[in-house]
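> how would this look folded up:
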Amino acid sequence: MSGLPELTETNFVGKVSIVTGGGSGIGAAVADRLSKLGSKVVIVDTDEKAGQSVADAVDCDFTNFDVADLAGWEKLVAETVEQYGTLDFLCLNAGIGSRPRGSSVKDDPIPWILPNYKNVLAVNIDGVVYGAMAALPLMEKQGSGSILVTASVAGIRTQPPDPIYALSKSAVISFVRSVAPALAERGVRINALCPGSVDTPIQPDDRRLEGRPMSPPEEMADAIGRILISGDNGGIWIASSSDYPVWRYEFASAIDGPPS
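Next up, the predicted model:
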């Protein structure tokens, strides 16, 4: 997997992880993977029933709050430290799209851009920035910490069916790349994983009906675990298909002039 380390209990036993969006999809798979590797896991979700169900199944803690709430983040980090004494891994996975459930990728996205714009950006952008900044003082104090943001290939290429989702994912990719040097000075690493089509509730139904290939959430959980312990910083990792390994995306730049 592009030089990423193998997952072993050595890297996770005695460690503490927070996973947002842990009530389903990639977040639930990450919680299960890290818990089985020996990490103490706290999952976050706004769906109390789903979140508690996952927590019971994978033997982890659950807290119900909106990731766009900075005060909620500060409270969560404080409570996690009070209970476990540390926070080693932060998986900022919670995300939503602007398309209504049941809509088709062929539907015109314009009618739901303004009604859903602020909510999508609050969850997908504020939830990342607030989470990272709430955890940073603790991680800086302990001199270590690894943050993983679940972005999307939609943040790199065009995504006509959901422009606001694409906007939010482009934003967090830029945030990860730009904030990484400052975090490194504090002993903290941050990276992003950009999945392609993954079999999660956010996927439109017509993609399933068409039989389009989708990666299982468990593959993304494996990639996230490996990136968390990779030692990389500011990396944007692509996981576009089960047929290809996860690979580090390198951005071409012609800002200083056109190629010769």
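> hey, let's count contacts and neighbours off CA atoms from now on
Noted.
> now do the strands in the stretch 101-250 of the chain.
Residue ranges of the strands in the stretch 101-250 of the chain, as given by DSSP state E, counting those that start in this stretch, are 146-150, 189-195, 236-239, 247-249.
> export those strands to a markdown table and tack on distance to residue 120 and mean neighbour count?
Formatted as a markdown table, the strands of the stretch 101-250 of the chain follow (distance: least, C-alpha to C-alpha, whole Å; neighbours: other C-alpha atoms under 10 Å):
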| stretch | distance to residue 120 | mean neighbour count |
| --- | --- | --- |
| strand 146-150 | 14 | 27 |
| strand 189-195 | 17 | 27 |
| strand 236-239 | 21 | 24 |
| strand 247-249 | 25 | 17 |
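> could I get these as a markdown table with distance to residue 179?
Listed next are those as a markdown table, based on distance: least, C-alpha to C-alpha, whole Å:
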| stretch | distance to residue 179 |
| --- | --- |
| strand 146-150 | 12 |
| strand 189-195 | 8 |
| strand 236-239 | 13 |
| strand 247-249 | 17 |
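> and residue 72, which of those is closest to it?
strand 146-150 (18.1 Å; C-alpha to C-alpha).
> packing partners of that closest one?
Helices and strands touching strand 146-150, by 3 or more C-alpha pairs under 8 Å, 6 or more residues apart in numbering; DSSP states H and E, are strand 89-92, strand 189-195, helix 217-228.
> just want the angle from the last one to strand 189-195.
Going back to what we said before, that points to helix 217-228. 160 degrees (axes from the mean of the first three to the mean of the last three C-alpha atoms, to 10 degrees).
> following up with a second sequence; could you model it the same way so I can compare the two?
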Amino acid sequence: MNSNRRQFLKNTALFSAALLCSRHVCARTSNSPRACSLRGGLQANGIEMFRTSGNSDLDRSINLELTHIAESFKVLPGFGFYDDSDGQNAFALDEDLIPNTKGTVIFGKQLLSDELASNEWGGLAVAGIMAHEFGHIFQYQSKFYSLLTQSQSTDRLLELHADYLAGYYLGLKRLRSGEIDIKAFVDSLYLLGDNDFNSPDHHGTPIEREQVMLAGYKIGLTNNSDIQQVAEMGMNLVITI
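Purely as a prediction, here's the structure:
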């Protein structure tokens, strides 16, 4: 095992311990990138972040999934849950709120519950949403955030690129886990698309989100482990749509 691999696994061990963090209050600073709003207009200010979903078995499964996503994207964000009963959401922040992590992903408990209950593959949709948010963390920590936001009046390119990265991760997951029903995440993305073309929070149309996610999924099935190369391919795709 090479030294870079050993160091990443060491960092991942620290990451796993910090994933389900202690209760914490976070506030997005004015200089932070705009939060990814999957549903509704939830503000990031003053949100309480909790260490558990409320189900210890589910927490262990989520922790394992997050470790796989982190290794695939070469990022180590903190992760927690919050009460999204007033509007389902999950989002990524370019803030280090938990020791030994870089960036933070927060997942709504109601969003988690509803996705899991949606069908037998609801867990796959949850994995896809988490991968989408980790995709934003990767963007923040690489050249892609500035490249995808410069001269843009909406978040569309940034969001479509994160969809591509989420699809890529699910392709890797398919290779690792065996048969999965990608339609579960396709359906989730389709519902989360919008036609608010002039809104700063525009995420892309339902068809666009489905298209780029499936393109990323196909790349994941090739087992390409070079996340920088994959992200470049994704950027080249979304800027042409």
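> what's the TM-score once they're superposed?
Once superposed, the chains reach a TM-score of 0.32 (TM-score structural alignment, normalised by the length of structure 2), with 137 aligned residues with a C-alpha RMSD of 6.0 Å.
> follow-up on the earlier one: just send the helices and strands packed on strand 146-150 of structure 1 back as a markdown table, with distance to residue 172 of structure 1 too.
Below are those laid out as a markdown table (distance: least, C-alpha to C-alpha, whole Å):
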| stretch | distance to residue 172 of structure 1 |
| --- | --- |
| strand 89-92 | 10 |
| strand 189-195 | 8 |
| helix 217-228 | 16 |
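> residue 81 of structure 2 should be in a helix, yeah?
No: under DSSP: H, G, I helix; E, B strand; the rest coil, residue 81 of structure 2 falls outside any helix and is assigned strand.
> isn't it right up against residue 108?
Yes: Residue 81 of structure 2 lies in contact with residue 108 (C-alpha atoms under 8 Å); the separation is 5.6 Å.
> look at the two and report which has more neighbours.
Counting neighbours by other C-alpha atoms under 10 Å for residue 81 of structure 2 and for residue 108 shows that residue 81 has the greater number, 24 against 20.
> can you give me the distance of that one to residue 25 of structure 2?
11 Å (C-alpha to C-alpha, to the nearest Å).
> which residues in structure 2 form helices?
3-19, 56-73, 109-118, 122-140, 144-149, 156-177, 183-192, 206-220, 227-238 (DSSP state H).
> check structure 1 too.
Taking DSSP H as the test, the helices found in structure 1 are 25-36, 48-58, 70-84, 113-121, 127-142, 163-184, 205-209, 217-228.
> separation between the closest residue to residue 139 of structure 2 other than its chain neighbours and residue 213 of structure 2?
Spatial nearest neighbour of residue 139 of structure 2, chain neighbours left out: residue 145 (4.8 Å); criterion: C-alpha to C-alpha, 6 or more residues apart in numbering. Look at residue 145 of structure 2 and residue 213 of structure 2: by C-alpha to C-alpha, they are 18 Å apart.
> the two: who's more crowded?
Neighbour tally, residue 145 of structure 2 and residue 213, criterion other C-alpha under 10 Å: the higher count belongs to residue 213, 31 against 18.
> surely the more buried one touches residue 169?
No: judged on C-alpha under 8 Å, residue 213 of structure 2 makes no contact with residue 169 at a distance of 9.8 Å.
> rewinding a little: nearest to residue 91 of structure 2, out of the helices of structure 2?
Residue 91 of structure 2 lies closest, by C-alpha to C-alpha, to one member of the helices of structure 2: helix 122-140, at 6.0 Å.
> if I look at residue 144 of structure 2, how far off is residue 24 of structure 2?
Distance of residue 144 of structure 2 to residue 24 of structure 2, given as C-alpha to C-alpha: 29 Å.
> err, residue 92 of structure 2, not the other one
Remark: distance between residue 92 of structure 2 and residue 24 of structure 2 (C-alpha to C-alpha) = 15 Å.
> and residue 7 of structure 2, by the same measure?
Taken as C-alpha to C-alpha, the span from residue 7 of structure 2 to residue 24 of structure 2 is 28 Å.
> who has more neighbours out of the two?
Using other C-alpha under 10 Å, the more surrounded residue of residue 7 of structure 2 and residue 24 is residue 24, with 15 against 11.
> can you tell me how far the more buried one is from residue 49 of structure 2?
Counting by C-alpha to C-alpha - residue 24 of structure 2 and residue 49 of structure 2 are separated by 5 Å.
> one more: residue 140 of structure 2?
Applying C-alpha to C-alpha, the value for residue 140 of structure 2 to residue 49 of structure 2 is 21 Å.
> between these two, tell me which one has more neighbours.
A count of neighbours by other C-alpha under 10 Å puts residue 49 above the other of residue 140 of structure 2 and residue 49, at 23 against 19.
> give the contact list for the closest residue in space to residue 227 of structure 2 that isn't next to it in sequence.
Excluding the flanking residues, the one nearest residue 227 of structure 2 by C-alpha to C-alpha, 6+ apart is residue 73, at 6.0 Å. For residue 73 of structure 2, the contact set (C-alpha atoms under 8 Å, 6 or more residues apart in numbering) comprises 134, 135, 138, 227.
> most neighbours among the residues you listed, which one?
residue 134 (31 neighbours).
> hmm, it is touching residue 106, no?
No: if you go by C-alpha under 8 Å, residue 134 of structure 2 and residue 106 don't touch, sitting 10.3 Å apart.
> now the common contact residues for the two.
Here residue 134 of structure 2 and residue 106 have residue 92 as joint contacts, going by C-alpha under 8 Å, 6+ apart.
> and residue 207 of structure 1, how far from residue 120 of structure 1?
From residue 207 of structure 1 to residue 120 of structure 1 the distance is 21 Å (C-alpha to C-alpha).
> those two: which is more packed in?
Between residue 207 of structure 1 and residue 120, counting by other C-alpha under 10 Å, residue 120 is the more crowded of the two (22 against 15).
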